[in-house]
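**Student:** Sequence first, predicted coordinates after that:
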Amino acid sequence: MKIRLFSLNACLIACLLVAGPLTAGESSAPAELQADWDKRQAQAQVLQRDGSAKQAEAEKLYEKSQLECQKKFLVNSCLGDARKVYNQSHNEARLLENEGKAIERQIKKEQLSDSDQRRAAQAPEREADRQAREAETSALRKESAEEQAAQEADKVRKAAEGSKRKAADAERLAKKQAAHEAKVAAHKEKAARRAAEAEAAN
């Protein structure tokens, strides 16, 4: 039973040490704030997709315009106009993409700030939890050490009792053997005396 208790305490200590980082974790951001981030993140992704699509469309239109300009009399003028249209469309598309990326950067900045604030606010609670875990772990270790010491003392006591029993058994056996030998010697002496008396009578 004591061995089982010792093993159980060892398991509890290990569980407390492993559970420490889990119980000290940060809480999630408020639902309302997270919903706002999700909404703006979705908006940022839409802007970047639209910007990318507009760039691809502008490039296709520019390639088409270049081919059509080759058929016109004022080729260079046509190409210049086509280039202006492309640049304007390309810049508008880049603005959309950049706006989406700016929103994403702002969201990440806000998330980092919120995480830092919550971590700082939860620091006292985490410290209290850590101290409580350390105290409980220390108590369990002390209890385990006491149980182990008790087990060792019990082993020593039982070994001493076993040695004492063996010594007592050996002493009893020696006394019994000595009594038996004395009895045999007495019988021999008595028999010898009777034999001598019988011989003298003859």
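**Tutor:** Received the coordinates, thanks. Residues are numbered from 1 along each chain as shown.
**Student:** contacts, neighbours, all on C-alpha from now
**Tutor:** Fine.
**Student:** those helices in the protein, which residues are they?
**Tutor:** Taking DSSP state H as the criterion, the chain contains helices spanning 2-23, 31-69, 75-201.
**Student:** Would you mind putting the ones you listed into a markdown table with mean neighbour count alongside?
**Tutor:** Converted to a markdown table, the helices of the chain look like this (neighbours: other CA atoms under 10 Å):
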| stretch | mean neighbour count |
| --- | --- |
| helix 2-23 | 14 |
| helix 31-69 | 16 |
| helix 75-201 | 14 |
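**Student:** Count residues in the vicinity of the closest residue to R119 other than its chain neighbours, would you?
**Tutor:** Of all residues not flanking R119 in the chain, E26 sits nearest, at 6.4 Å (CA to CA, 6 or more residues apart in numbering). Look at E26: counted by other CA atoms under 10 Å, it has 17 neighbours.
**Student:** I'd assumed R118 was in contact with E26.
**Tutor:** Yes - the pair formed by E26 and R118 meets the contact definition of CA atoms under 8 Å, at 7.2 Å.
**Student:** Just list the residues touching H90, thanks.
**Tutor:** With CA atoms under 8 Å, 6 or more residues apart in numbering as the criterion, the residues that contact H90 are 54-55, 58.
**Student:** Tabulate those (JSON lines), appending distance to R194.
**Tutor:** Output for the contacts of H90, formatted as JSON lines (distance: CA to CA, whole Å):
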{"residue": "K54", "distance to R194": "140"}
{"residue": "Q55", "distance to R194": "139"}
{"residue": "A58", "distance to R194": "144"}
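**Student:** Can you tell me which of those residues is nearest V46?
**Tutor:** For V46, the closest of those turns out to be K54, at 12.0 Å, with distances computed as CA to CA.
**Student:** Please list all residues in contact with the nearest residue to the closest one once chain neighbours are set aside.
**Tutor:** Across the structure, with CA to CA, 6+ apart as the measure, the residue nearest K54 apart from its sequence neighbours is A93 (5.5 Å). With contact taken as CA under 8 Å, 6+ apart, A93 is in contact with 50-55.
**Student:** So which of those is the closest to Y86?
**Tutor:** Each of the contacts of A93 was scored against Y86 by CA to CA, and Q55 proved nearest at 8.9 Å.
**Student:** quick one: the closest one and N87 touch, right?
**Tutor:** No - under the contact definition of CA under 8 Å, Q55 does not touch N87, with a separation of 9.8 Å.
**Student:** for comparison:
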Amino acid sequence: MANRPLSLAAGLSLSSIFYLMASCAFAEQANQSDWEARLAEAARLRAENAQKIQAADAVLNEAKAACQHKFQVNACVKAAEQEHLLVRRENRQRSIEADRIERSVKAEQRDLRKAEKNTRASARQAELPERAETQTQTAAQEAALREEKIQRKNTTSAERLQKNAEQNAAHQRKIADHEARLAKKKARAEAKAAKAERQNKEASQAP
């Protein structure tokens, strides 16, 4: 019996299991009114039994009191007690029937609850493969997202490094261009100064 949910899960589809669950719920609703009626009948039998026993006890007390005025008191009391015992035995059948009804209802309710429990266990067992597949897909999607995030981060870092390198190269070119202009300007100035010095020297040597 312990393997029953597993065998059910293996042999039934999810739709069949859900149908069984719905059937169990419907059966409980349908049986509820019957159970209530039968339990009410059991309660009625118990109440009637208690009422008749109470009446029989009252009759016995009256009979015992009446026996005190008779010649054979003990025999009279014994006869009254025997009559009282017969009445109690007859009424005991009502109590037995009430017990039988209550046990029957409780057994049916217990069986139905057990069937519902087994059906729910079968449903959970049948959902395991689908749940495992969903978890696997979710884990794969999360791993893909993490990998994509890492790739984006690496790409961003590479682009940032390339941009920094380009900016540094442009800055170095700018510095080199500036230094070249300064050197060229300085060379022109030196050439101009040397020319002026030669001209002055030639002028001073002329007759």
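**Tutor:** That came through fine. On a predicted model such as this, the values are computed, not experimentally measured, just so you know.
**Student:** Fetch the TM-score of the aligned pair.
**Tutor:** Structural agreement between the overlaid chains, expressed as a TM-score with TM-score structural alignment, normalised by the length of the first structure, amounts to 0.59; 176 aligned residues with a CA RMSD of 4.3 Å.
**Student:** And the spatially most central residue of the first structure, how far from S52 of the first structure?
**Tutor:** Using CA atoms, centre = their mean, the residue of the first structure that lies closest to the mean C-alpha position is V18, 4.4 Å off. Here V18 of the first structure is placed at a distance of 47 Å from S52 of the first structure (CA to CA, to the nearest Å).
**Student:** try Q88 of the first structure
**Tutor:** When distance is defined by CA to CA, Q88 of the first structure is 14 Å away from S52 of the first structure.
**Student:** Same question for K108 of the first structure.
**Tutor:** For K108 of the first structure, the distance to S52 of the first structure (CA to CA) stands at 22 Å.
**Student:** on that earlier part again, for the contacts of A93 of the first structure, give me CSV that also has distance to R157 of the first structure.
**Tutor:** Putting those into CSV (distance: CA to CA, whole Å) gives the following:
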residue, distance to R157 of the first structure
D50, 85
G51, 85
S52, 84
A53, 86
K54, 89
Q55, 89
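**Student:** Identify the farthest-apart pair in those.
**Tutor:** Spatially, the most separated pair among the contacts of A93 of the first structure is D50 and Q55, at 8.6 Å (CA to CA).
**Student:** which residue in the second structure lines up with T137 of the first structure?
**Tutor:** Using TM-score structural alignment as the criterion, T137 of the first structure maps onto Q135 of the second structure.
**Student:** show me what contacts that match?
**Tutor:** The contact partners of Q135 of the second structure, taken as CA under 8 Å, 6+ apart, number zero.
**Student:** how far away is it from E28 of the second structure?
**Tutor:** Using CA to CA, one obtains 35 Å as the distance from Q135 of the second structure to E28 of the second structure.
**Student:** Likewise for N154 of the second structure?
**Tutor:** In terms of CA to CA, N154 of the second structure sits 62 Å off from E28 of the second structure.
**Student:** One more: A165 of the second structure?
**Tutor:** Applying CA to CA, the value for A165 of the second structure to E28 of the second structure is 78 Å.
**Student:** try L85 of the second structure
**Tutor:** Counting by CA to CA, the separation of L85 of the second structure from E28 of the second structure is 42 Å.
**Student:** Ok, A107 of the second structure next?
**Tutor:** 13 Å.
**Student:** To which residue of the second structure is K109 of the first structure aligned?
**Tutor:** The criterion is TM-score structural alignment: under it, K109 of the first structure has A107 as its aligned partner in the second structure.
**Student:** Pull up the gap between its match and W35 of the second structure, please.
**Tutor:** Using CA to CA, we find A107 of the second structure at a distance of 11 Å from W35 of the second structure.
**Student:** and if you look at L145 of the second structure?
**Tutor:** In this structure, L145 of the second structure and W35 of the second structure are separated by 57 Å, where distance is defined by CA to CA.
**Student:** same check, this time on A25 of the second structure
**Tutor:** Plainly put, A25 of the second structure is 15 Å away from W35 of the second structure if you go by CA to CA.
**Student:** Also C76 of the second structure?
**Tutor:** To W35 of the second structure, C76 of the second structure is 46 Å away according to CA to CA.
**Student:** for H178 of the second structure, same thing?
**Tutor:** Using CA to CA, one gets 104 Å for the distance from H178 of the second structure to W35 of the second structure.
**Student:** Ok, S204 of the second structure next?
**Tutor:** When distances are taken as CA to CA, S204 of the second structure and W35 of the second structure turn out to be 143 Å apart.
**Student:** Now do the same for A193 of the second structure: its match in the first structure.
**Tutor:** Under the alignment (TM-score structural alignment), A193 of the second structure pairs with A195 in the first structure.
**Student:** For its match, give me its contacts.
**Tutor:** A195 of the first structure sits next to no residue when contact means CA under 8 Å, 6+ apart.
**Student:** Tell me the counterpart of W37 of the first structure in the second structure.
**Tutor:** In the second structure, the residue paired with W37 of the first structure is W35, using TM-score structural alignment.
**Student:** Sorry, slip of the keys, the one I care about is R165 of the first structure.
**Tutor:** Checking with TM-score structural alignment, R165 of the first structure has K163 as its match.
**Student:** Quick check: its match vs R152 of the second structure, distance?
**Tutor:** In this structure, K163 of the second structure and R152 of the second structure are 16 Å apart, going by CA to CA.
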